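# dropping a prediction and its sequence here:
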Amino acid sequence: MYMPFKSLGLSISLLKPLKDQQFIKPTPIQETAIPAILANRDILGIAQTGSGKTAAYVLPLLTRLQRNAGEKNRYANVLVLVPTRELAEQVKTVFQTFSNPLAETIKTLAVYGGVSINPQMMAMQGINVLVATPGRLLELVAANAVHLSNIETLVLDEADKMLNLGFKDEVSKILSLLPAKRQNLLFSATLNKDVEQIHQILLQQPVVFQIDEEETTFELINQVAYIVSDSKKGPFLRKLINHHNMKQVLIFASSVHQADAIVNKLIKNNFDAKSIHSKKSQGFRKDTLHLFKIGKLRILVATDLMARGIDINDLPFVINYELPRAPKDYVHRIGRTGRAGSTGDAISLVSQEELHHFEVIQKKMGKKVNLIDSETTVWPTI
């Protein structure tokens, strides 16, 4: 039995945008986190992607910001630290999606490196929520363009990823610049030693919860794998897309070179496809991701790092063209589908050389995947 959103203490005015975005019922992380955040408690949430974590903190923070909307603040009240520019844009979009229909003006800004700093400096005036990567935030602080004296709530989103990417020193420096009295919300997919260390320093009597990985990640995902030789993966991929009449599909590649090669082959065969990876400009990545999200791009090919910003509630298909090296990356990949109550299909193309590694992935995941020999697959006439 679940609690409806209106029972969690959220602002009444948020119920309509929730309904418009087809948020029917709270996820387990939302049921736990929203009342605790509204009660000004610190949070330690361990949850995999697809658990509804972003809305779990965005909604109660917007409720609080609405109450203070009449106050004139020169500087941001909420700071969200994230590891990548893609996630920064994703979090900003969630804040704006729910705040734009509200009567009160709540301004959110995302800042990150890889683009000019000047427009970000000019946009800083009058913001309520600042979403930032650590390095760019410190650059803005050094330029006297941002002040952290009014921060009431700090969110560390994907803390394990942030620390794994080498942001530990930057995060520590940012923490030293914040007001001592504030609310701290820490979300992570894992509780490794670095996250545990920050937890001990940062959080005061936190509400601690861990959402079961299988419940959030695998329940709504239909997984299947095909044994395919590397030389036949391209033609087999195109047959899959046609056979399932895929209108929107995310394909994972193991490298920048492979992502571009897959796209080139698809385009030559009259498929609408683009790739996003670290070699593409920020503007190209942002525009391409937007086209894919709104359904105007059929096929998106991505590397693992770029997938951090791909958050679509009802993405129907994910395909692993190759297996990732780490089992946790496999979980993250397939977690792009089967989100927010929608079902999805995750398909892996596994070569003979990858079979042992796929066994390891399944063991770590705690779930067996149906494995089919592509040579015996019968395709209907299309």
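Thanks, I have the structure now. Owing to the predicted nature of the structure, the values given are computational and were not obtained by experimental measurement.
# CA atoms for contacts and neighbours, from now on please.
Will do.
# burial of I294, as a residue count?
Per other CA atoms under 10 Å, the neighbour tally for I294 reads 11.
# try this one side by side with the last:
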Amino acid sequence: MPFSSLGLTPALLIALADQQFNEPTAIQQTVIPAILAKKDVLGIAKTGSGKTAGYVLPVLTNLQQSLGPKNRHANVLVLVPTRELAEQVKEVFKTFSTSLPEAVKTLAVYGGVSINTQMMALQGVNVLVGTPGRLLELVAANSVNLSSVETLILDEADKMLNLGFKEEVNKIIALLPAKRQNVLFSATLSKDIEHIHQLLLHDPVVVKIEEGEDSLELITQTAYIVSEDKKGPFLRSLIKKHRMKQVLVFASSIHQVEAIVNKLQKNKIDAKAFHSKKSQGNRTDSLAHFKFGRIKVLVATDLMARGIDIDGLPYVINYELPRSPKDYVHRIGRTGRAGNTGEAISLVSHNELHHFEVIQKKMGKQVPLIDSESLT
């Protein structure tokens, strides 16, 4: 099925061809026509399934029919859980909107940076992408008006609700016009998602993309049994032995992330930390340097993983296992994307062996487990 059969505006079809997007993904085939028809949508799909373009493309097409002088009245509101995802979504809107005959202004708003700069930039905004807390601050300052929102999109709603944004999301919804289109995307269908689905969506088109083994087929998975006190040296050995030039390392806490980075740097391995305690400027710079190969290793917490989307990332390493099997799949899914192969390596302590068995069972895939002591 080509993009030309979905009803998108011709300018976007040219932009898609220029960027070598040949065929819509499974979720895009269903959600694009539904959003074009102004229907409510519930999409359940993992990160990397193409959902962002799945709503950006039809939203931009619909906006070509309804643009006008709105002052600080946004037409479209996209709520996201993290600053990095806000920037990522904004960039997708900007990438495709440059090809349109009618200009569309997109702005991302989030905490950790000056609110005054964002206040000034809100003039003439059409698409507002933001985290709930900063958006409510802007509303309280009378810097933005939500009474003209025609389409509300909740992206990664499961993560947003898990991070404690439920009350803020409810406050924002209360500020919106009753008559509007609602689009909800989530990686899982939890009780919280069911609640907000029933609260928000009217007769929605429901799209669920099952996450099976095929979604991991491009990722080579390996695990090593490593005692906790030897994980640091073993990590450094892996990076040097495989001559890794770009590797994303996951740890379970900010403290552990900082400790790993300090050890890597002391051993002359370029590394940066990526977590919620870092300033927005620091996080933006670290991610940019990592994407362009200026640093070799980025060490991150799960919270920050939602903002990391890198084409062709060759390696992911789990320094520690995540608590949730779904988070494990999300972590390793940072590699093996868009047809590229990737390698995921887990360092599993003896205390984590049972939990790793649970992860493999939930994933439906057995991972080779090697005793690191046998390699010495």
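The structure has been received and is ready for your questions. In this text, all values refer to a predicted model and were calculated from it rather than measured experimentally.
# which residue lines up with L137 of the first structure in the second structure?
Aligned by TM-score structural alignment, L137 of the first structure pairs with L135 of the second structure.
# remind me, longest helix of the second structure?
Counting by DSSP state H, the longest helix found in the second structure is helix 83-97.
# read off where whatever helix or strand comes next after that one ends up in the first structure.
Per DSSP states H and E, the first helix or strand lying C-terminal to helix 83-97 of the second structure is strand 106-109. Using TM-score structural alignment, strand 106-109 of the second structure corresponds to residues 108-111 of the first structure.
# repeat that for stretch 144-154 of the second structure.
Aligned using TM-score structural alignment, stretch 144-154 of the second structure spans residues 146-156 in the first structure.
# the matching stretch: which residues count as buried?
146-148, 150-156 (16 or more other CA atoms under 10 Å).
# distance to I46 of the first structure added to those, as JSON lines?
Output for these, formatted as JSON lines (distance: CA to CA, whole Å):
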{"residue": "V146", "distance to I46 of the first structure": "30"}
{"residue": "H147", "distance to I46 of the first structure": "30"}
{"residue": "L148", "distance to I46 of the first structure": "27"}
{"residue": "N150", "distance to I46 of the first structure": "27"}
{"residue": "I151", "distance to I46 of the first structure": "24"}
{"residue": "E152", "distance to I46 of the first structure": "22"}
{"residue": "T153", "distance to I46 of the first structure": "19"}
{"residue": "L154", "distance to I46 of the first structure": "17"}
{"residue": "V155", "distance to I46 of the first structure": "14"}
{"residue": "L156", "distance to I46 of the first structure": "12"}
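# all the strands of the first structure, residue numbers only.
Along the first structure, counting by DSSP state E, strands occupy 43-46, 78-81, 108-111, 129-132, 153-156, 183-188, 207-210, 221-227, 249-252, 273-276, 299-302, 317-320, 344-350, 370-373.
# can you tell me what part of the second structure the second one aligns to?
So the one you mean is strand 78-81 of the first structure. Mapped onto the second structure using TM-score structural alignment, strand 78-81 of the first structure spans residues 76-79.
# the matching stretch vs the first structure, mean deviation?
With mean CA distance after the TM-score superposition for the first structure, stretch 76-79 of the second structure departs from the first structure by a mean of 0.4 Å once superposed.
# and that stretch, how far out from the chain middle?
Taking the mean of its C-alpha atoms, stretch 76-79 of the second structure sits 15 Å from the chain's own mean (CA atoms, centre = their mean, to the nearest Å).
# number of nearby residues for the aligned partner of E219 of the first structure in the second structure?
Counting by TM-score structural alignment, E219 of the first structure lines up with E217 in the second structure. The tally of other residues near E217 of the second structure (other CA under 10 Å) stands at 12.
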